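> Have a look at this prediction, sequence included:
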Amino acid sequence: MKKTEPAAVIWPFPKWPKSQAAEPVKIGQRPKSGDIADE
């Protein structure tokens, strides 16, 4: 239970932050990179 306590405190959503952080970063960088490459 001690291993779950620190893990839950540091990462309450192991799938939320990873999926949410990876989605906005990829989506935000994709359109920006495309705009620069197109220009």
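Yes, it's here. Everything quoted here is computed from the prediction, not taken from an experiment. Residues are numbered from 1 along each chain as shown.
> Could you use CA atoms for every contact and neighbour count after this?
Will do.
> Distance-wise, check residue 27 relative to residue 9.
Distance, residue 27 to residue 9, by Cα to Cα, to the nearest Å: 28 Å.
> With residue 23 instead?
Relative to residue 9, and taking Cα to Cα, residue 23 is found at 23 Å.
> With neighbour numbers in mind, choose between those two.
Neighbour totals were compared for residue 23 and residue 9, and residue 23 leads with 12 against 9 (other Cα atoms under 10 Å).
> Check it against this one:
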Amino acid sequence: MLSRPRLLVVSLPESGAPAAQRAPVFPPRPPRAPPPELELSR
């Protein structure tokens, strides 16, 4: 969990339901692929 700080924030919606069920902010990607934030920061 410490290696996924963003997931913690995304999975804490006001309604209490998983963010994935409400509205996915980004499309699912392979676990081995680097997060888009890292690619944009480069």
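Yes, it's here. Because the structure is a prediction, the values reported are computed rather than measured.
> Any idea what the TM-score is?
In this superposition the chains share a TM-score of 0.28, using TM-score structural alignment, normalised by the length of the first structure; 17 aligned residues with a Cα RMSD of 2.3 Å.
> can I assume residue 10 of the second structure is in contact with residue 21?
No: using Cα atoms under 8 Å, residue 10 of the second structure makes no contact with residue 21, being 11.3 Å away.
> Looking at those two, which is more packed in?
Using other Cα under 10 Å, the more surrounded residue of residue 10 of the second structure and residue 21 is residue 10, with 13 against 7.
> which one is that one nearest to, not counting chain neighbours?
Counting by Cα to Cα, 6 or more residues apart in numbering, residue 10 of the second structure lies nearest to residue 19, which is 6.0 Å off, once chain neighbours are set aside.
> Quick check: the one you found touching residue 9?
No: applying Cα under 8 Å, one finds residue 19 of the second structure not in contact with residue 9, separated by 9.4 Å.
> Comparing the two, which shows the higher neighbour count?
More crowded of residue 19 of the second structure and residue 9, by other Cα under 10 Å: residue 19, with 17 against 10.
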